[in-house]
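1. Attaching a predicted model along with its sequence, questions to come.
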Amino acid sequence: MEESESKDGYRALGPHLGGAFVTKRVYGGQIIGQAWKTVQLHLKSQRKDAKLGALYHTFIGPGKIDDPIDYKIVESLGNVFVVSAHQNNQLIGLTRLRTEENLHEGDRLDLNYVKDEADYLTLDELAPLIPQEQLFQRKAAELMIKLFAFQVKFVEFHTRIEKKKRNLLYVRYRPELREFVTHNDAIQILLTVSDFFIFEVVSQLLTEHDLVMKTGASLNHHVTIHAVPDDPFDWFLFRTEVAHVGNSRCVIKGMVYDRQYKRLLTITQEGFCPFELKPARESKL
């Protein structure tokens, strides 16, 4: 992800991170993180320093992974900034960011059965252990390994809790990708994680009701920052829950914790998720 700075804004030259399954579409988490960098550069030019308290991002159009993305502050009032993301002269995203002098501290995860990340296998380690007769699951795991920019360890997957669906994952940047990350800002990296694998929990809930999600697209993404991680390349615990599904819309709640189970981010994402009845399998009789 090569980058270029100027007095007028910030340009990400690419190639950019792709989406988990729509691989030629820019991954939304990258746009969110780079919008914050745009504000950081502005504050630095003004010899000011502030912490990101919250942001609200609107996904306007799908970006391409190979073309440059131009970021620019289009409006500011006090500690609130609006950053546009353009690609090929088309607006693809708009982010409203609020800086704070002090962050609102989050709680700690109270799930006492969650173990340290070392007690779980990565998807890379797990895939070869899937029996050959479960060919579909094995191929799906191998595809995810190939496409994901993050390593994953499943703590809870497709778990029913209080009539809702929940996933709990350990997530971190793949070590082999660190040399391609040209920034070392902890919040920017953490924001990139915040949009990861977030529709999967909705897809699995629909599957339980014999429905299938035809596609998934983020509409808006709201994040509150509670704390800054010590090591942005460490493992994070990412919890997602389905808050609502209906009329081709879904609302997903997310929380990101550090390895001491302290909350770093709170996330609310609204998505477009049209679905239909699962096609009936043809009888072999």
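-> Nice, I can see it.

2. From now on I want contacts and neighbour counts done on CA atoms only, so please keep to that.
-> Noted.

3. At which residues are the strands of the stretch 1-150 of the chain located?
-> Along the stretch 1-150 of the chain, the stretches classed as strands by DSSP state E, counting those that start in this stretch are 2-6, 9-14, 51-59, 69-77, 80-87, 90-100, 150-161.

4. Centre of the chain to stretch 64-71, how far?
-> 18 Å (Cα atoms, centre = their mean, to the nearest Å).

5. buried stuff in it?
-> 64-66, 68-71 (16 or more other Cα atoms under 10 Å).

6. Indicate which one of the strands of the stretch 1-150 of the chain is closest to residue 115.
-> Nearest of the strands of the stretch 1-150 of the chain to residue 115, taken as Cα to Cα: strand 150-161 at 8.4 Å.

7. Residues in contact with that closest one: which ones?
-> 114, 117, 120-124, 145, 165-174, 201, 204-205 (Cα atoms under 8 Å, 6 or more residues apart in numbering).

8. this is the comparison structure:
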Amino acid sequence: MTSPVSELIDLLSLERLEDNLFRGQSRDIGTKYVFGGQVLGQALSAAQATMDSAGEPRAAHSLHAYFLRAGDIEHPIVYNVDRTRDGGSFSVRRVTAIQHGQVIFFCAASFQQEEQGVEHQMSMPEVPKPEDLAPAPAIPLDVLAKLPTKVQRWLDRTGPFEFRHIYPRDELNPTKRPPFQQVWFRLSEKVGDAPELHRALLAYASDFQLLGTATFPHGISYYQPNVAMASLDHALWFHRPFRADDWLLYAIDSPTAQNARGLARGLIYDRDGRLVASTVQEGMIRVVPDKKA
């Protein structure tokens, strides 16, 4: 049986149709539409695959993306890469994701050759080590059975990443709390050393936990039938080398929510306290009034 990690790596390994044209498959992981992290990871994989024209090795350092339409889980996605520029030390790629003849997503990714320069970073929060935290308990079967089929599949699946929350939250019965959280996460199996693979894996994982933080002060969650949430844009910066199969700490806060949109920011540290990546995402958050109220 194929493991969830192997399935994810296959998902990020695109079929090359032409020099700048790629096709990626989709997976139903229990979300209503294609998971945003899948499109992020596949788009970055496509951009990385066109870096042969840059000459010397260049690594992705930033990704800025917009989600335009919901993706259809039942069909593949085509990624068209524009080799916008190969400069003296930086390269830029624009990636357009197409499904059913329509653009569902686009992004710009920037790459840089390795250079020496000034360095500083914000310190990692003082939190318990991941091995000192218990994995999330399984949801009782009688509770799971009462949920919609899609939600059941999402909550009951064994995904490729393991998460351990510093301050666990009951997403099925959420209470109001301040808009921040810290979560340790890692790929559940060891994989190869290719930095490009680890960056694509982190792009995939960076879409977990992020927007949900904006719901904390309001005592709502994605699993409630009267709550609709969707990513609108996503920015990701890679600062230092890392491994997605070793523990990483995701420190997230949400500074604001307004006009049916929420903003969330994340800092990602390795277990040695090095800041390896940063994220920002804005998403739609709509709450339909409860007719029973």
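-> On my side now, so go ahead. Quick caveat: nothing in here was measured; it's all calculated off a predicted structure.

9. Reformat the buried residues of stretch 64-71 of the first structure as TSV; add distance to residue 40 of the first structure.
-> As requested, the buried residues of stretch 64-71 of the first structure are exported to TSV (distance: Cα to Cα, whole Å):
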residue	distance to residue 40 of the first structure
64	24
65	24
66	24
68	20
69	17
70	15
71	12
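
10. What about residue 217 of the first structure, how many residues nearby?
-> Residue 217 of the first structure is flanked by 16 other residues according to other Cα atoms under 10 Å.

11. Look up how far residue 18 of the second structure lies from the alignment partner in the second structure of it.
-> Using TM-score structural alignment, the partner of residue 217 of the first structure in the second structure is residue 230. Applying Cα to Cα, to the nearest Å, the value for residue 230 of the second structure to residue 18 of the second structure is 31 Å.

12. does the residue most central in space within the first structure belong to a helix or a strand, and which?
-> Nearest residue to the geometric centre of the first structure (Cα atoms, centre = their mean): residue 195, 1.4 Å. Take DSSP states H and E as the rule and residue 195 of the first structure turns out to sit in neither a helix nor a strand.

13. so what corresponds to it in the second structure?
-> Under the alignment by TM-score structural alignment, residue 195 of the first structure pairs with residue 207 in the second structure.

14. how close does that match sit to residue 291 of the second structure?
-> Distance from residue 207 of the second structure to residue 291 of the second structure, by Cα to Cα: 31 Å.

15. who's in contact with whatever residue of the first structure lines up with residue 82 of the second structure?
-> Correspondence of residue 82 of the second structure to the first structure, assessed by TM-score structural alignment: residue 74. By Cα under 8 Å, 6+ apart, the contact list for residue 74 of the first structure reads 81-84.

16. can you pull the contacts of the aligned residue in the second structure for residue 97 of the first structure?
-> By TM-score structural alignment, residue 97 of the first structure lines up with residue 109 in the second structure. Shown in contact with residue 109 of the second structure (Cα under 8 Å, 6+ apart): 44, 47, 60-64, 92-95.

17. quick one: which of those residues is most hemmed in?
-> residue 44 (30 neighbours).

18. Just give me the neighbour total for the closest residue to it other than its chain neighbours.
-> Excluding the flanking residues, the one nearest residue 44 of the second structure by Cα to Cα, 6 or more residues apart in numbering is residue 200, at 6.1 Å. Counted with other Cα under 10 Å, the neighbours of residue 200 of the second structure add up to 26.

19. Residue 200 of the second structure and residue 82 of the second structure, how far apart?
-> 18 Å.

20. same deal with residue 162 of the second structure?
-> From residue 162 of the second structure over to residue 82 of the second structure the distance is 34 Å, taken as Cα to Cα.

21. ok, now residue 12 of the second structure?
-> Going from residue 12 of the second structure to residue 82 of the second structure by Cα to Cα gives 19 Å.
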